[in-house]
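Engineer: Provide a 3D model corresponding to the input given below.
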Amino acid sequence: MSVLARTIDVTRRYGGVLALDRVSLEIRAGELVGLLGPNGAGKSTLINLFVGLRRPTSGTVELLGGSPSDPLVRRGIGVTPQETGLPEALRVGEVVGFVTSHYPKARPKGELLERFGLADLDRRQIGGLSGGQKRRLAVALAFAGEPRLVFLDEPTTGLDVEARRTLWDGIRAFHEDGGTVLLTSHYLEEIEALAQRVIVVAQGRVLADDTVRAVRDMVGVQRVSLTAAALPELPGVLSSERDGERTHLMTADADHLVVALVSSGTPFTGLEIRPTSLEEAFLHLTAPEPVTA
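Structural biologist: Below you'll find the predicted structure:
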């Protein structure tokens, strides 16, 4: 697959703050990539470098075979930043028409609005939209110019479940048509549902870059869930969480833990063992290292 965007040993500083630290990665054609990291990890900085809103302090950023600072190169991408401002007095259809007029090839307005669940809002003024409707429109505009590559920074923030699913369908449809997507999200189930590849960043560095399954498996832990009135001290428990009558135990050796549980004679029901979730793997990977004396 051809490389549509890449960073080569990129560092970005804001004064004394190191936002990205010698980051090298590639986004290849046809990929749907999830970019994960805690607040301040460098996710938005990375997207801003790719789309030409920032320049690296050192290193190289390439976009569609050229430079992100070239307006002609940027015609081939679509972007939805974390925050967008749309003219309140204009109608939805007018905003879409204005944006699409800047591209030599654009997606038909009706098709674009339909894909993102906005067809019935064509004549509505922006000022009369809900926050969720404005967010859906902002995401739809990223796809207006038939882009090869789309960057979505927290695209579903503030949306209810139904609206989020509608956007997921629109993103999936673009990807299935051969489009490439890089998105960030605080909803890890969103990344798990959409992405084929996951990049985890923290403190400005890439901690993991692989498939969703491989990133989950990196931490080498399993989740053991059961219902019990009380539990004895069990070997290999990395963490535990109580959820109503259910207890969830994280362990690197589920077999050993279950043998010890049975041997203890503790009554329990509803035993369930499953691999760690992407959220659990993310928290493990990005957890601060303990300070040693």
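
Engineer: going forward, measure contacts between C-alpha atoms and count neighbours the same way
Structural biologist: Noted.

Engineer: OK, contacts around the nearest residue to Ser185 once chain neighbours are set aside?
Structural biologist: Spatially, and ignoring its direct neighbours in sequence, Ser185 is nearest to Glu154 (4.7 Å; Cα to Cα, 6 or more residues apart in numbering). Applying Cα atoms under 8 Å, 6 or more residues apart in numbering, we find Glu154 in contact with Pro81, Gln82, Leu183, Thr184, Ser185, His186.

Engineer: Glu154 and Leu86: what is the separation?
Structural biologist: 17 Å (Cα to Cα, to the nearest Å).

Engineer: and what of Asn48?
Structural biologist: Asn48 is 19 Å from Leu86, by Cα to Cα.

Engineer: Next: Glu245.
Structural biologist: Counting by Cα to Cα, the gap from Glu245 to Leu86 is 48 Å.

Engineer: what's the answer for Glu192, then?
Structural biologist: 30 Å.

Engineer: who has more neighbours, the two?
Structural biologist: Glu192 (18 against 13; other Cα atoms under 10 Å).

Engineer: what secondary structure does that one sit in?
Structural biologist: Following DSSP: H, G, I helix; E, B strand; the rest coil, the label given to Glu192 is helix.

Engineer: can you pull the contacts of it?
Structural biologist: Val212, Leu278 are the contacts of Glu192 under Cα under 8 Å, 6+ apart.

Engineer: just Leu207 next, same as before
Structural biologist: Contacts of Leu207 (Cα under 8 Å, 6+ apart): Ile199, Val200, Val201, Leu285.

Engineer: Help me confirm that the last one comes into contact with Val221.
Structural biologist: Think Leu285. No. Counting by Cα atoms under 8 Å, Leu285 sits too far from Val221 to count as a contact (11.7 Å).

Engineer: I'd assumed Pro108 was in contact with Glu146.
Structural biologist: No. Contact status for Glu146 versus Pro108: not in contact, 9.7 Å apart, counting by Cα under 8 Å.

Engineer: What are the boundaries of the helices in this structure?
Structural biologist: Assigned by DSSP state H, the chain shows helices spanning 43-50, 71-74, 92-100, 109-115, 131-141, 161-176, 188-194, 212-218, 254-263, 278-286.

Engineer: The structure of the following sequence is requested for comparison with the preceding one:
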Amino acid sequence: MKPTNDVVARLSGAVKRYGNLTALDGVDLVLHRGELLAVLGPNGAGKSTSISLLLGLIRPDGGRAELFGLDPQQIDARRRIGVMLQSAMLPLTLRVGELLRLVASYYPNPRPLIESAKLAGIGDLLQRPYGKLSGGQQRRVQFALALCGRPEIVFLDEPTVGMDIDARQKLWAAMLALVADGCSVVLTTHYLEEAESLAQRVVVLGKGRVLSEGSVDALRAQVPLTRIRCVTDLDPAVIATWPQVASVEHDGSHMRISTSAAENVLRRMLEADASLRELEVQRAGLAEAFTELTREENAVEQEAA
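Structural biologist: Next up is the predicted model:
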């Protein structure tokens, strides 16, 4: 489902300071109905502060934060959202089903318990005490609590941390099901493959400012990098010094190279290593684009200093 033009959440020129630290410096951000927006950035970029403003947990020092055109602290706005933060203090002795019933009771039109449990993949945990669950299981319960009120927006802050691959993929499917049903999702994650697989639009933050925003393909297009993956006897430290090589990493027995001049690098590698094999060449993914965007921001700051 493509996002509509209906804006359900917005930051307009948002500024937030903590003493001498400026956490947000004039951030503009919009969320449309029925879209999955990924907010990315390194630690300290302003992701959590942006989400806290939209949730009404803190107030901006400048600019505005809105939910459904309302102040985020108004109860009429809060009843229309669901939230899954990085940490949650929940009663350890309550059973999962009891937690779901309790949280659902705060909303005017909650989902049936069984529907919430099915979406989050926790049907087999309803009779278990929350405190007896593994970390990954607790995260799935927290996801169920975020969606049990039938929210129009779900805020997910690092939702798949601690989950195994199977649980992570099921949560991805649940997010997409919510979006297909018209719900908006704001996702913050350090797993860039997660954002690349799910997001219709990506906002990259750095040092409290928006560095870039657009579709995954649009962000890739800003960074003309190509990935080379191969098995070679060449020294990665030497390759890293070659012109236009952005990074060199080991991937098991393979070497992964990101470069803006793939043809030149490949020609040089083949000349230096006739035994080079298992060669793969792909355009850059979101991970390389993210790395390059944040690297450029740091370089600009260092030059200004």
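
Engineer: returning to that earlier point: keep only those of the contacts of Glu154 of the first structure that are in strands.
Structural biologist: Using DSSP state E, Leu183, Thr184 are the members of these that sit in strands.

Engineer: which of the contacts of Glu154 of the first structure show up in the second structure as well?
Structural biologist: Mapped onto the second structure and checked by both residues aligned by TM-score structural alignment, their matches' Cα atoms under 8 Å, those keep the contacts Pro81, Gln82, Leu183, Thr184, Ser185, His186.

Engineer: of the residues you listed, closest to Thr227 of the first structure?
Structural biologist: His186 (29.8 Å; Cα to Cα).

Engineer: tell me the contacts of the closest one?
Structural biologist: Leu36, Glu154.

Engineer: Map it across to the second structure for me.
Structural biologist: The equivalent of His186 of the first structure in the second structure is His190 (alignment by TM-score structural alignment).

Engineer: again, but for Val201 of the first structure
Structural biologist: Under TM-score structural alignment, Val201 of the first structure pairs with Leu205 in the second structure.

Engineer: Isn't that match up against Thr188?
Structural biologist: No. Counting by Cα under 8 Å, Leu205 of the second structure does not reach Thr188; the two are 10.9 Å apart.

Engineer: joint contacts of the two?
Structural biologist: Common neighbours of Leu205 of the second structure and Thr188 (Cα under 8 Å, 6+ apart) are Val39, Leu40, Lys47.

Engineer: quick one: contacts for the counterpart of Thr227 of the first structure in the second structure?
Structural biologist: Matched to the second structure by TM-score structural alignment, Thr227 of the first structure sits across from Val231. The neighbours of Val231 of the second structure, taking Cα under 8 Å, 6+ apart as the test, are Ser253, His254, Met255, Leu276, Arg277, Glu278, Leu279.

Engineer: In PyMOL, how would I select just the buried ones from these?
Structural biologist: Buried subset of the contacts of Val231 of the second structure, written as a PyMOL selection, criterion 16 or more other Cα atoms under 10 Å:
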select buried, resi 254+255+276
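
Engineer: wait, what's in contact with the aligned partner of Leu293 of the second structure in the first structure?
Structural biologist: Alignment note: Leu293 of the second structure maps to Leu285 in the first structure; criterion TM-score structural alignment. Each residue near Leu285 of the first structure by Cα under 8 Å, 6+ apart is listed here: Leu207, Val219.

Engineer: and the gap between Leu285 of the first structure and Val201 of the first structure?
Structural biologist: Leu285 of the first structure is 9 Å from Val201 of the first structure, where distance means Cα to Cα.

Engineer: Same list, the shared contacts of Leu205 and Thr188 of the second structure, but as TSV with neighbour count and distance to Ser260 of the second structure please.
Structural biologist: Output for those, formatted as TSV (neighbours: other Cα atoms under 10 Å; distance: Cα to Cα, whole Å):
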residue	neighbour count	distance to Ser260 of the second structure
Val39	26	26
Leu40	25	23
Lys47	26	29
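
Engineer: and which of those residues is nearest to Pro236 of the second structure?
Structural biologist: The closest of those, once distances to Pro236 of the second structure are taken by Cα to Cα, is Leu40, at 28.8 Å.

Engineer: quick one: the closest one and Arg201 of the second structure, what's the gap?
Structural biologist: For Leu40 of the second structure relative to Arg201 of the second structure (Cα to Cα), the value is 11 Å.

Engineer: now do Ser50 of the second structure
Structural biologist: Distance from Ser50 of the second structure to Arg201 of the second structure, by Cα to Cα: 16 Å.

Engineer: ok, the two, which is more surrounded?
Structural biologist: Ser50 (25 against 21).

Engineer: could you list every residue that touches the corresponding residue of the first structure for Gly121 of the second structure?
Structural biologist: Mapped onto the first structure by TM-score structural alignment, Gly121 of the second structure lines up with Gly117. Going by Cα under 8 Å, 6+ apart, Gly117 of the first structure touches Arg136, Thr166, Leu167.

Engineer: Near the last one, how many other residues are there?
Structural biologist: When neighbours are defined as other Cα under 10 Å, Leu167 of the first structure has 21 of them.

Engineer: Per the alignment, it pairs with which residue of the second structure?
Structural biologist: In the second structure, Leu167 of the first structure lands on Leu171 (TM-score structural alignment).

Engineer: how much space between the aligned partner of Val61 of the first structure in the second structure and His190 of the second structure?
Structural biologist: Correspondence of Val61 of the first structure to the second structure, assessed by TM-score structural alignment: Ala65. Distance check for Ala65 of the second structure against His190 of the second structure: by Cα to Cα, it reads 24 Å.

Engineer: cool, Arg78 of the second structure as well?
Structural biologist: 26 Å.

Engineer: Could you count how many residues lie near Thr157 of the first structure?
Structural biologist: Thr157 of the first structure, neighbours per other Cα under 10 Å, totals 17.

Engineer: Provide a list of residues in contact with it.
Structural biologist: Arg135, Ser185.

Engineer: counterpart of it in the second structure?
Structural biologist: Aligned partner of Thr157 of the first structure by TM-score structural alignment: Val161.

Engineer: Now do the SS call for Leu297 of the second structure.
Structural biologist: You called it Leu, but residue 297 of the second structure is Glu. Looking at Glu297 of the second structure with three-state DSSP, the answer is helix.

Engineer: what number of residues lie near the corresponding residue of the second structure for Asp9 of the first structure?
Structural biologist: Alignment note (TM-score structural alignment): Asp9 of the first structure maps to Gly13 of the second structure. Neighbourhood size, Gly13 of the second structure [other Cα under 10 Å]: 16.

Engineer: what's the spacing between the residue nearest to Gly13 of the second structure when sequence neighbours are not counted and Gln244 of the second structure?
Structural biologist: Once flanking residues are discounted, Gly13 of the second structure sits nearest to Gly26: 4.0 Å by Cα to Cα, 6+ apart. Going from Gly26 of the second structure to Gln244 of the second structure by Cα to Cα gives 33 Å.
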